[in-house]
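Undergrad: Structural data only, the sequence is not supplied:
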């Protein structure tokens, strides 16, 4: 069904999930600078505005604008020290978020060359759900998928069966 190359598989699953839950009239704020996935969202007719690379742990100005009703963040929250505050500051009625899941057989990702490219969090499903619910959202749909790698060994074999990514669609609880 999906091409089994990274990131094509992840992009296709994400785009299908977006199309399942959002309409073309939604105004989306996508956390992170413009990227191939946000460009594909634009190509499919979605109204997307990206943040500009500001440190979202320190600068909430993009979140405080009221020109969006959907917040998307694809593999962003694991890089933030405080994703809860980001969710509390946003004004979106709907969110679609994805994160890499914590894998018991692999350490958290940490780039040796880029100090900003590290994971402060690799969530378990229940932790990510709890974060979203504590921020005032009701989870409507979830999806997870594997990310096999073409290498030999026990860990690469486990990646064929163990979900690596987790995505959630949630709506703000009114009241």
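TA: That came through, no problem. Remember, predicted model here, so these are calculated numbers, not experimental data.

Undergrad: alpha carbons only for contacts and neighbour counts from here, please
TA: Fine.

Undergrad: Which strand or helix spans the nearest residue to residue 166 once chain neighbours are set aside?
TA: Excluding its sequence neighbours, the residue lying closest to residue 166 (CA to CA, 6 or more residues apart in numbering) is residue 144, at 4.3 Å. Secondary structure assigned from DSSP states H and E places residue 144 in strand 137-145.

Undergrad: from the middle of its chain, how far away would that strand be?
TA: Centroid separation for strand 137-145 versus its chain: 11 Å, with CA atoms, centre = their mean, to the nearest Å.

Undergrad: going on from it, what's the next piece of helix or strand?
TA: Next element after strand 137-145 (DSSP H and E): helix 154-159.

Undergrad: As a check, name the ranges of all helices in this protein.
TA: 8-21, 36-43, 61-64, 83-89, 125-134, 154-159 (DSSP state H).

Undergrad: so can I have JSON lines of those helices showing distance to residue 29 and mean neighbour count?
TA: JSON lines is the format used below for the helices of the chain (distance: least, CA to CA, whole Å; neighbours: other CA atoms under 10 Å):
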{"stretch": "helix 8-21", "distance to residue 29": "13", "mean neighbour count": "16"}
{"stretch": "helix 36-43", "distance to residue 29": "10", "mean neighbour count": "16"}
{"stretch": "helix 61-64", "distance to residue 29": "8", "mean neighbour count": "16"}
{"stretch": "helix 83-89", "distance to residue 29": "12", "mean neighbour count": "17"}
{"stretch": "helix 125-134", "distance to residue 29": "17", "mean neighbour count": "16"}
{"stretch": "helix 154-159", "distance to residue 29": "31", "mean neighbour count": "14"}
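
Undergrad: Comparison target below:
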């Protein structure tokens, strides 16, 4: 169902990782507004609530007051100025989070038309691990995958071999 090119490969692998670590009976707070992957999680039996579009760098009340078993954050931390604060404020003992990895052959993503759609951080795996650990999380599982493209060139060729996405399952220490 979610086969083929981006974003379907990412969705399929993210869903497989989520199913491996999180039971559908657990209530989830998904950071970020309703999105295509929210629907995919619901289609697979997960009960989720998304944040409402508030600026999580400034307003963490949703994180602090949520009565959920798990928080998910799929490609959100790179958009925050202070992911450390958000990670500390999460009121849950389980976290599934993914980030795009920093690519040595491509600059950080920055939309020219939408000021909110920018990557303030693009992590290397060890940097994201360190951030999580410093914020009080213990990583229990991790996975990386590539994002191949059919474009022609040196950078598209590198995308076949260089991991682009990194996902972790972590628990509160």
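TA: Arrived safely. As the structure is a prediction and not an experimental result, all values here were calculated from the model.

Undergrad: ok so, going back, of the helices of structure 1, which is nearest residue 172 of structure 1?
TA: helix 125-134 (9.1 Å; CA to CA).

Undergrad: Mean deviation, the closest one versus structure 2?
TA: When structure 2 is superposed, helix 125-134 of structure 1 averages 0.4 Å from its matched positions, counting by mean CA distance after the TM-score superposition for structure 1.

Undergrad: the inter-axis angle of that helix versus strand 137-145?
TA: Orientation check (axes from the mean of the first three to the mean of the last three CA atoms, to 10 degrees): helix 125-134 of structure 1 against strand 137-145 gives 150 degrees.

Undergrad: contacts for helix 125-134 of structure 1?
TA: For helix 125-134 of structure 1, the external contacting residues (CA atoms under 8 Å, 6 or more residues apart in numbering) are 84, 87, 101, 138-139, 166, 170.

Undergrad: just stretch 74-94 of structure 2 next, same as before
TA: So stretch 74-94 of structure 2 is contacted by 30-32, 56-57, 60, 63-71, 96-100, 116-123, 131-132, 135-136, 169-172 (CA under 8 Å, 6+ apart).

Undergrad: Show the end-to-end separation of stretch 91-107 of structure 2, please.
TA: End-to-end distance of stretch 91-107 of structure 2 (CA to CA, to the nearest Å): 34 Å.

Undergrad: try stretch 92-106 of structure 2
TA: Its first and final residues considered, stretch 92-106 of structure 2 spans 35 Å by CA to CA.

Undergrad: Please spell out which residues along that stretch are buried.
TA: Residues of stretch 92-106 of structure 2 classed as buried: 92, 94-103 (neighbour count, 16 or more other CA atoms under 10 Å).

Undergrad: now swap in stretch 75-83 of structure 2 and tell me
TA: Neighbour-count burial for stretch 75-83 of structure 2, counted by 16+ other CA under 10 Å, picks out 75-80, 83.

Undergrad: Of the residues you listed, which is the nearest to residue 17 of structure 2?
TA: For those, the nearest to residue 17 of structure 2 is residue 75 (14.6 Å; CA to CA).

Undergrad: What's that closest one aligned with over in structure 1?
TA: Residue correspondence to structure 1 (TM-score structural alignment): residue 75 of structure 2 is matched to residue 75.

Undergrad: just residue 110 of structure 2 next, same as before
TA: By TM-score structural alignment, residue 110 of structure 2 lines up with residue 110.

Undergrad: which ones are touching that match?
TA: Residue 110 of structure 1 touches 117-119, counting by CA under 8 Å, 6+ apart.

Undergrad: Any of the residues you listed buried? List them.
TA: Neighbour-count burial within the contacts of residue 110 of structure 1 applies to residue 119; the criterion is 16+ other CA under 10 Å.

Undergrad: Thank you, goodbye.
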